[in-house]
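quick one: sequence and predicted model below, then my questions.
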Amino acid sequence: MHEPSERTDGSPVRIGALAPLTRPGWTEAGRHLLAGLELAAREVNDAGGIAGRPLELLVRDTAADPHRAEAAVEELARLGVAAVAGEYHSVVARAAAAQADALGVPYLCSSAVLDALTEQPTDRVARLAPAQSRGWRIYADFLLSGGHRRVAVAAEPSVYWASGTRILRDHLAEHGGTVVELDARAAVCDELAGSGATALLLLAGSPEPAVSIVKAVRSDRRLAEIMIGAPAGQPEFAGWAASLGGDGAAIPFLRYLPERLGPLGARVGTALRERLAEAPSFVAFEGYDTVTVLAEVLRTGGSWSSVAVEGTRGEIRFSRTPGISVWQWAWPPIQVADRDPAEPDRFRILHTG
């Protein structure tokens, strides 16, 4: 990533930006991610760009399709991008990372958490989101603190959901807990009623089948005492509240924000709210931080190991983390939050890690 300092012709420095912008991708997440990427790019250019050259985002829609992501990375590499950034879905980000690594293009993953982002260790790929093993263990600690030792998961078939189930099972087992697996596509309520579980976790896509499962459980008198949880963050977005109303409240989920934003985070949050016409999610902040980091690396010609950048959620530095094959921001803030039943548009912080 030394090219920007070597050219002074005013041509743009191009960054490929991947996001799920159409179904079956999680389009709300994609829209928030893109808003953060675009806001930061605009601010970089307002401040003089990269060594006098404008920063240009080449946006590609992955639609949650790994093959589409691979093709996009190949196209972006042909177009001469300095780096690739973005993506929300873990399985898609994994495909993008493998392709970028194979083609020699740096990739900064914004929001996907799957631990095994690449099969082999690589210096070309870095990630801002916390690894799934860290975030989901914190979620398991939250469950244990609430007395939940028999936990059911309504899971769809996916490497991501299977990985999450394994993390939860292993961590709960260390404290005498167990995980009961249910098929998210089957009659969840009947299985749940006979499972002995005190909590049900939605390891399933949003809006469907997650929204339908919540409605079914909330309307089943046998399950009135069951806590519903969503570690993957489904309730973070406004569409969740719009689909479920009060039924979507009191469903704890993981979000990657500090308890209180600093001055930069507060300023960016205001700008993102104006851009999105709604409260920005943690994914929008991840998008902003992605371009902020890449701009610094491109300006300095540095590496993931040398970068130190003030992000919206704290200082960002990358390191090698045991068991993680890419350069990782080791300490993103993590909280378990839910929507307040008394005011579903307001979030409550329940646990931090």
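Structure's in. What do you need?

please make it C-alpha for all contacts and neighbour counts, starting now.
Noted.

quick one: Asp183 and Glu38, what's the gap?
Distance, Asp183 to Glu38, by CA to CA, to the nearest Å: 38 Å.

neighbour-wise, which of these two wins?
Glu38 (22 against 15; other CA atoms under 10 Å).

the more buried one and Arg299: what is the separation?
Taking CA to CA as the measure, Glu38 falls 18 Å from Arg299.

doesn't Ala29 fall inside a strand?
No. Secondary structure of Ala29 (DSSP: H, G, I helix; E, B strand; the rest coil): helix, not part of a strand.

name the nearest residue to it, sequence neighbours excluded.
Of all residues not flanking Ala29 in the chain, Val283 sits nearest, at 6.5 Å (CA to CA, 6 or more residues apart in numbering).

and the one you found, how far is that from Thr178?
From Val283 to Thr178 the distance is 31 Å (CA to CA).

another one to put next to it:
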Amino acid sequence: MYMKTLFIFLALTFFSACGASASPSNQNSSVSNEWMNNSPSDTAKYFYAVGYGATQKDAKSDALATISAKISVDVASNFSSSVTASRQSDNEEVLSTTKNEVVSKSKNIEYTDVKVEESFNDGKQWILLVEVDRAILSATYERKLEKVDSQLKAEWAIFEKAGLFEKLKLTPTIEKYLKETDTFFPLLHALNVNYDDSKYTKRYLDYTKEMRKAKNDLVFKIKADKNSETLASLIRSELSAQNATFSDSNYNVLISITTKAKEGKVNSTNETFKKLTIAYRNTVIKATDKNGNVVSNVEYKTKEGSSEGFQDAISRTAKYEKKISQIGIISFITGN
């Protein structure tokens, strides 16, 4: 009887010990996987996010997309205090468009040195916790900004020495670089709350003011042959939309437009196409300064069709309008 009682006691003690040792293990597992349901909060140094995917690569991409979404929210809230907002403050339409572009691009951030803090496969998918160092990410975009800024400085050095119309020709390139920097400043502010953009702010504002002044100092006269009259009207309209000034006597830039055209027909069995007359046009837009010096000369070869005859085909402006919408009126008349 004693032996039986002792055996039962030892058995209960053994199983009790096993149960006691199993409990902490389960608790530790629960604690160690808590990150899956409760991602660590972002800090001044790091971004954190949990991602899910069929592969570890997919899960990592998902986590980074979550971080990008958080950054884009910060970009939107920081935009009003950025260099870009200061530079474009007097143009609400451009400002709104630029903000949308900047926020959109901030969702496609180029990440480097991404650290996977935790990983787990539940049999169905991978779950990853990633950490992104703010300082490393910020340094990457600061380098990108410096590269564009160097190109901008070089172009500006040429602009400062250029004549009036030459400045107009250089403006699209400078504006392209400034537009490229627009994507950096709000992002850098979102990555680093202490980011200082003061070394760019005044300089970029000065660039913008000087380009506007150069544009306002120009006074145009447009001269066109018969084949180019509708194009001349289009150019005048586009320049007027940018507040350009015109004069037939006190001008400092003369825009001369000439168009030579050859007639052609469509070789087709389709009755509609057979009725079309094709104009193969060769258009030259030449700009001269007040001293008669040629400052730009650009040529466009286009083809237009019309059922109303050869002259109507020549006068159509759809191809020109499309080109202007793609590159802008300044680039259109200067060839830059």
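Now that the structure is in, tell me what you want to look at. Since we're looking at a predicted model, the values are computed, not measured.

quick one: TM-score?
The TM-score (TM-score structural alignment, normalised by the length of structure 2) is 0.23; 141 aligned residues with a CA RMSD of 7.0 Å.

correct me, but the residue nearest to Ala29 of structure 1 touches Arg31?
No. Assessed by CA atoms under 8 Å, Val283 of structure 1 is found out of contact with Arg31, at 9.2 Å.

and the strands in the stretch 201-336 of structure 2, which stretches?
Using DSSP state E, counting those that start in this stretch, the strands of the stretch 201-336 of structure 2 run over residues 219-224, 245-246, 253-265, 277-289, 294-306.

helices or strands up against the first one?
Packing contacts for strand 219-224 of structure 2, counted by 3 or more CA pairs under 8 Å, 6 or more residues apart in numbering; DSSP states H and E, involve helix 229-240, strand 245-246, strand 253-265.

switch these over to TSV; also include distance to Leu12 of structure 2 and mean neighbour count.
Below are these laid out as TSV (distance: least, CA to CA, whole Å; neighbours: other CA atoms under 10 Å):
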stretch	distance to Leu12 of structure 2	mean neighbour count
helix 229-240	94	17
strand 245-246	101	18
strand 253-265	104	18
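
among these, which is nearest Val75 of structure 2?
If you check each of those against Val75 of structure 2 by CA to CA, helix 229-240 wins as the nearest, at 33.4 Å.

how far is the closest one from where the chain is centred?
Relative to its chain's centre, helix 229-240 of structure 2 lies at 29 Å (CA atoms, centre = their mean, to the nearest Å).

show me the contact partners of it.
Residues outside helix 229-240 of structure 2 that contact it (CA atoms under 8 Å, 6 or more residues apart in numbering) are Ile222, Lys223, Ala224, Ile257, Ser315, Arg316, Thr317, Tyr320, Glu321, Ile329.

same check, this time on stretch 62-82 of structure 2
Residues from elsewhere that reach stretch 62-82 of structure 2, judged by CA under 8 Å, 6+ apart: 47-53, 85-86, 99, 102-104, 106-109, 128-130, 185-187, 189-191.

filter the residues you listed down to just the buried residues.
The neighbour count (16 or more other CA atoms under 10 Å) marks 47-53, 85-86, 99, 102-103, 106-107, 109, 128-130, 185-187, 189-191 as buried among these.

cross those against strands and list the overlap.
Among those, the residues falling in strands (DSSP state E) are Phe47, Tyr48, Ala49, Val50, Gly51, Tyr52, Gly53, Leu128, Leu129, Val130.

what's the distance between the second one and Thr140 of structure 2?
Computed with CA to CA, the distance linking Tyr48 of structure 2 and Thr140 of structure 2 is 18 Å.

one more: the first one?
Distance, Phe47 of structure 2 to Thr140 of structure 2, by CA to CA: 15 Å.

check the fourth one too.
Computed with CA to CA, the distance linking Val50 of structure 2 and Thr140 of structure 2 is 23 Å.
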